[in-house]
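**Student:** Here is a sequence with its predicted model. Questions after.
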Amino acid sequence: MDTRDVSESDEFISHMNRIKAAAAKASQRKGEMVTDHPPQQKVIADYYEHFCAEKTPSKKDDNKVNITTTLIPSPYLPCIVPAKDLEEMKITEMRLETHHRGKKVTLRVLTPPERMIGIIAIAQDEQGTAVLLQLYQQPAEELVTGVEILRPGKICIIKEPYFKQTGNGTYSVRVDHLGDIIWLTEGDERIPSHWNNSGAILNSDSASVRLQGNYAVENENWAVAQRLYSMAIQAAKTPEEKQLASLNRSLTNLKLGRPEKALSDAAHGHDPAAPTEKSLFREARALYELRNFDQSMAKLKLLAESYPENKAVGPEMKRVTVRLNEQQKGQYSFARMYKQSEMNPPLIDCADFSAPVEVRTSPGRGQGIFTTKDVSAGDLLICEKAFAYSHVNEDDDSVNLMLNMETDKMIVGGQAILLPQIIQKLFHNPEMSRGFFDLHHGDYQSVTVTECDGAPVIDSFLVERIITLNSFGSPRTSRASFEKSITHRTQETTFRTCGIWLLASKMNHSCVSNCRRSFIGDMQIIRATKDLPAGTELTFVYRSPEPLESYQDVQKSLSGWHFVCGCELCLERKATPDATLEKRRAITENLKRLLNNVAFSRVARARVLLSELDQTYVREEPNAPRLELSQHYIALGCHLVEMKQTRAAVAMVVKGLEALGFIIIACPPGWESTQSKLEVKRWGMSTGHLPWAFFQLYRAYEHLAPELCQVARHYLLLSYSMAVGEMDTCKNTIPDFI
């Protein structure tokens, strides 16, 4: 939804064809047994040569776009068989392009890693055969370094290994599912005897190892500290040692984005009958990150009662109180949200609000979101923080491309970063996976087993499919995007920044929606665009309707979601002959040229063209919006305001609103009524032009009927809030508005 899909771009199609040709060539060797494994030293030497070549800076070509491609291969299911039930195999027994079901291989890392799209290093099996080990969906480097993930000497079991050959001819074992790899720690009986003591920290004194973890914390090496505290727990000889190490590990799990594990560690970090000051605070913080604000407050109250001298609890309680107020009443400080949105990435510290809505079954459409009470146009329905969010600077000239080999789908932007981020979040916070996997995933069939070998089973390809079907493209703020539309006279419709919002993703599509989404950082704000009775299903657009679109083009753009839109606008499009659409395009081009340099002498001509444009609508659906007509009526109204032809301006703007489905009374004194009146009887389609239309009415009434300015101002603020999420900044965004 509003993501940058380049599947039809010639430039990217040629890029995809090259990759698919290489994949087709590799598939020709599927099932082939390899007999030419190079000696271990040559594999390592070739790896270092490749590593150095990749890291050597090359001269930048200003005319060449730097494309970083995340390739999604043909999907395969994660292993759901416990390692103990798998048969050990050698690398020399593996066949190319094959997933060795029912098998496992034990590997030992030989070289430092290289981070590319995945993380790679050379590893050997027990016989000394070396291959490239490729791990995908790993945490970002700034969170966990590649060296920490693939440290030389580490030993692992790869379950049901996938064996392949890379583009440069290197044989490799590729791991796409996090649960398909089991890392073995010191003392594990599954470690081959000749690999024992292979670089692990041998000091088994829990206190000593914990101190090393403390040193890592001081240097903010959270992943290293997490590993050391885990070793300290394993080495603990007393309950006190285990509790201390668990409590310290709780902090590292918080810093690594693993609040479920942090909460568990904090709970194990004290005697249940006598919770400590630090353990209560850590539990409260973990519950906060899990967005369980009421439970977090309960822990903080217990902390305040038990340890009244604690100075940190007061500010924390104030913060949780604000979250609870947001959650229960939908009262937000948008100024504070905008301030936070200036950060990189723009992550907002706010609670979710969704009191006026609920999820229900939508007949024939799966799940949907419905109002639980009567709501008015402009009312806040949902304010939701992203489950996962990937911010991409729109000015960045590099391109992150996610290419799905199975579906030929290519998306530019944050999806490639979102994929490992979400997989890591689900793997380390399995309770969160319920809401995510409940999202629409088309016809993809995954495994039903949720845990194996003590770890969550996360299907990476299912996650990718859910991201593709449910992610939203978003600006840093919709306000900034709206301001750009004023100055550049163009409306942004797709974005490279993207995220997943679990509740909003359940909303179904209509080109003629009854609510509208906007963004402030990673907060999605949804407001009603019409007056709606209780029990109404909410709909918004999955892709923004554009003027002059054909029915076929619209349905093609929606085909990825596997439905046909039957809204009144689509039915009108379907009934419009191609020749009529071409005539509409020609008239629209003439209007554009005319309105770009309009003068009073040309107003009559513009009205004639608008009348001709009006005749191109077949009226198959009487309530269908006429986007092209509305846009140009409002544009002409704006010019007439500038010419001080305010009465004519009001007439044009009203016609523009009526073309969007509005029923509106706009009578200044002496105009079909002795009493001046401005009233929206029925709200129509909400577009990016709507605030501008009401602003023109406001300007016209300043001269024509000042007593109506406050009413026009009210409608302007409502339409502005629909477009950008709030109305507080309207006076700063729209010039000359008081």
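**Tutor:** Okay, I see it.

**Student:** alpha carbons only for contacts and neighbour counts from here, please
**Tutor:** Noted.

**Student:** secondary structure element for Ile526?
**Tutor:** In this structure, Ile526 is located in strand 523-528 according to DSSP states H and E.

**Student:** so what secondary structure elements neighbour that strand?
**Tutor:** strand 380-385, strand 515-520, helix 709-724 (3 or more Cα pairs under 8 Å, 6 or more residues apart in numbering; DSSP states H and E).

**Student:** hmm, try it at 7 Å
**Tutor:** strand 380-385, strand 515-520 (3 or more Cα pairs under 7 Å, 6 or more residues apart in numbering; DSSP states H and E).

**Student:** what element comes up after the first one heading to the C-terminus?
**Tutor:** Going back to what we said before, that points to strand 380-385. Next along from strand 380-385, by DSSP H and E: strand 388-390.

**Student:** Can you spell out which helices and strands pack onto the following helix or strand past that next one?
**Tutor:** Going down the chain from strand 388-390, the next helix or strand is strand 399-404, by DSSP H and E. When contacts are defined as 3+ Cα pairs under 7 Å, 6+ apart, strand 399-404 sits against strand 67-72, strand 409-412, helix 415-428.

**Student:** Put this next to the first one:
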Amino acid sequence: MSPIATSTIDSYDLSPDQYKVIYEDAIPLEGQPPSALGKDDLVRIHNRNLELKKESGKSRNSFVLPAAYAPSSASLDTLQKISLSDLKLGTHNRGYFVTARTITSSYHSTDLITILEDDSGAVARLVQGFQNFSSSDSSIPLNSTVAIKEPYCKFNGENDWIIRVDHPSDIAVLKGDDAAVSLILQFVTEKKEISPTQWREAGDLAYLDKKFSSAIECYTQAIDNSTSDTAFKLSTLRKRAFANLTARSFSAAKEDAIASCLDPPEPGDEKAYFCAGRAAYELGLYTESEQYFTTALNLKPRDPKTLKELRKTQTRISEQETGVYNFASMIDRLKKGEVHLDHADFVSNTEVKMAEGKGRGLFARREIKKGEVVMVEKAFCLPDLYTTDQSEDIRDGQRLEMWNFNTNSRTQRPAQASLFLQLLKKIYGDAEASKKFFELDGGSYLRSGKEAEIVDGVPVIDSFLTEAIRLRNCFSCPSTSLSLLTSNPTIYNSHTTPLSAGLWTHAAYINHSCIPNSIRSFIGDIMIIRATCTIPAGAEILHQYKASDAAYLVRKQVFEQNWGFVCECPLCGKESGSKEVKHGERSELVERIKREVGRLGKEVSVARIRGVEKLVRRLEGLHESEVYAGLPRLMLIHPCIWLLERWREKREWGMVVKYGLDVLRNFGFGEDVVREGTLELGYEKGIMNVESMRALKVMGEAYKELGKLEVADECEKEAKGMFVVLTGSEVGIEDFFST
């Protein structure tokens, strides 16, 4: 028996390093005709790999983003058909397309792999990149017909080559397990005459079989070929509306539903108006949705299903107009496992405008008071996948990582790779979503300008631009920001809160500042942004892209590498003027303090605490007054928090107050925030976060112990105000402050 047939190694399961070697070996072969295995060998290897994958029961946990290339933006009508045997290595065959039939079932992992054969008998392996391997709807069954626009022929190792498809809009598939496909093929290839009734009946069967794209195509043919029968055309439009609604093509569903109704509406049209209302609701067009549901109720009064949808829509309108939400209900549903919550966006406080020197930014339309909601937004895309850096219990399907050959990097969390895959699916299946998405910043990636244009019925999708946009605009997020308060992260211990990664298109326009005027919080896929100080009308909304690392040089490097900008906020502007030797001395002393406290156990003597205090005073002296006057001193924050915690353990309340004040000063809230028994925090220059809130909470406890009840109450009041901003709502506030 051939060695190929008895191989125990899955040749499709390649590591990123193996991909890189193949990529480098391919460079000198560009333009050469491919030398490949024959049909029998290709099929034998493929089937053996299918067996090995089934035996192992495992899915690949990493995939590669290869060197970027532009998607095809040409219509099939404008391209010339060629054979698989005409392809050349390393070329994208611009101006041409191939059609072929699948002769094997699909090997399905993070890539989809199958074998193609065209009309001439030429064969090739197809590799369709970036598949969501947890989803069955992206498979290509046996005997499917595919059309690939401007196919990329790629060397794949010795005596092997593939057609690689990385952009979902570059390939069209008529699935072999779809009964409607045979009718479509007869119409296209055999030019067979098919009546409108036959088309509609085929659409009905496809719909019942949950082949919605085929149902939509059959209904379209029935409508286009129906000439004088108005009733037939309207009823078929209505069928197509529901097929589009089920397929989540909401704009098309709404248009079809309204087009299927008479003017004025007549009894019987209520189902179409219900469909239009559901489609408009999913598009976030709540006022329009309300009108459609109202019309449906006029035609069929007291219909319980329509009444329920109308009330839900009116709640969304209220949220959209007022920014008032039932946050307690949100958190209750989250506890029951609902991450993707049904709520409207509240963005009317803000507008996107050009920000001088920073491209586009988000600006306040009116004055927004400290603690007030700036905006609320539902995620454009968010995987329900929350893990910690130390997670050891991640399921195999969650152990995803993506290697990007264009940036020579890999994703750090499983949710980041999953977000990329889900973004591709969303923007390919939703033309309106793709337009909104491709308006976002993609950094230096060279665009074709054709992204999101509708060609051959689908939006042009650039997978590499999708990742470039994800890198610039996604946020790490907990399932709820309230959970962050259960841990107390410092430089001496790290977060254990599981995080996911998501993308919010409106919030993506907010620029960074190390001294922000807003904070984002999360409840499931809902982002809530509140003001940390009063924001005047017309002022730019700013938040931290990343929690401030203490060292200026570290922050500078992170911003340049991850987002491609140099921060010019008031703090960075001043710290950039500090001498390099001072930056180095401060960093060395911070590391020494960290090592010193790391050696100390849980029970720390007063003498040891005093020793750390001496080091902290030296660190204070390394901060130039001309640089840091009135500004945060980030490198002093965690050492002072450590001292605050130790003196609290010793119940030395005077020292607790001293280091609580130091923490607030080092966060930028002012040199002397307690004057004559009154607390006055400078929120405009202060950095509000969990640590500054905790400092206030502990100071409140200390002042109570010292008998200074008024200032204790003020500390607790300000800490509670920060709690609402940090978590997004008042939910859990009493429990937190009672412990």
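**Tutor:** In hand now; what should we look at? Please read all numbers here as calculations on a predicted model, not as lab measurements.

**Student:** one step back: return the mean post-superposition distance for the helix or strand immediately after the strand holding Ile526 of the first structure in the chain against the second structure.
**Tutor:** Downstream of strand 523-528 of the first structure, the first helix or strand assigned by DSSP H and E is strand 537-540. When the second structure is overlaid, strand 537-540 of the first structure sits 1.8 Å from its aligned residues on average, using mean Cα distance after the TM-score superposition for the first structure.

**Student:** on that earlier part again, take the helices and strands packed on strand 399-404 of the first structure and write them to CSV, including mean neighbour count.
**Tutor:** Compiled in CSV, those are given as follows (neighbours: other Cα atoms under 10 Å):
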stretch, mean neighbour count
strand 67-72, 17
strand 409-412, 22
helix 415-428, 22
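
**Student:** Quick check: which of these is nearest to Tyr389 of the first structure?
**Tutor:** Checking these against Tyr389 of the first structure by Cα to Cα gives helix 415-428 as the closest, at 6.6 Å.

**Student:** Just give me the mean distance for that closest one relative to the second structure.
**Tutor:** The superposed helix 415-428 of the first structure is, by mean Cα distance after the TM-score superposition for the first structure, a mean 2.7 Å from where its aligned residues fall in the second structure.

**Student:** and for that helix, what are the contacting residues?
**Tutor:** 70, 137-139, 258, 388-390, 400-402, 432-433, 456, 458, 460, 464, 498 (Cα atoms under 7 Å, 6 or more residues apart in numbering).

**Student:** Would you reformat the helices and strands packed on strand 523-528 of the first structure as a markdown table and include mean neighbour count and distance to Leu610 of the first structure?
**Tutor:** Formatted as a markdown table, these follow (neighbours: other Cα atoms under 10 Å; distance: least, Cα to Cα, whole Å):
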| stretch | mean neighbour count | distance to Leu610 of the first structure |
| --- | --- | --- |
| strand 380-385 | 24 | 36 |
| strand 515-520 | 25 | 28 |
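
**Student:** Among these, which comes closest to Gln552 of the first structure?
**Tutor:** strand 515-520 (24.3 Å).

**Student:** Could you figure out how far that closest one is turned away from helix 709-724?
**Tutor:** Here the directions of strand 515-520 of the first structure and helix 709-724 differ by 70 degrees (axes from the mean of the first three to the mean of the last three Cα atoms, to 10 degrees).

**Student:** so strand 515-520 of the first structure corresponds to what in the second structure?
**Tutor:** Mapped onto the second structure using TM-score structural alignment, strand 515-520 of the first structure covers residues 518-523.

**Student:** Tell me roughly how far that stretch lies from the first structure on average.
**Tutor:** Averaged out, stretch 518-523 of the second structure is 1.4 Å away (mean Cα distance after the TM-score superposition for the first structure).

**Student:** how far does that stretch sit from the chain's center?
**Tutor:** 15 Å (Cα atoms, centre = their mean, to the nearest Å).

**Student:** ok, residues contacting it?
**Tutor:** Stretch 518-523 of the second structure is contacted by residues 330-331, 477-481, 527-532, 541-543, 725-728 when judged by Cα under 7 Å, 6+ apart.

**Student:** ok, now with 8 Å
**Tutor:** 330-331, 334, 374, 477-481, 527-533, 541-544, 725-728 (Cα atoms under 8 Å, 6 or more residues apart in numbering).

**Student:** can you tell which of the helices and strands packed on strand 399-404 of the first structure is closest to Leu594 of the first structure?
**Tutor:** Leu594 of the first structure sits nearest to strand 409-412 of all these, at 36.3 Å, using Cα to Cα.

**Student:** okay, the helices and strands packed on strand 523-528 of the first structure in a markdown table with distance to Leu660 of the first structure next?
**Tutor:** Output for these, formatted as a markdown table (distance: least, Cα to Cα, whole Å):
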| stretch | distance to Leu660 of the first structure |
| --- | --- |
| strand 380-385 | 22 |
| strand 515-520 | 14 |
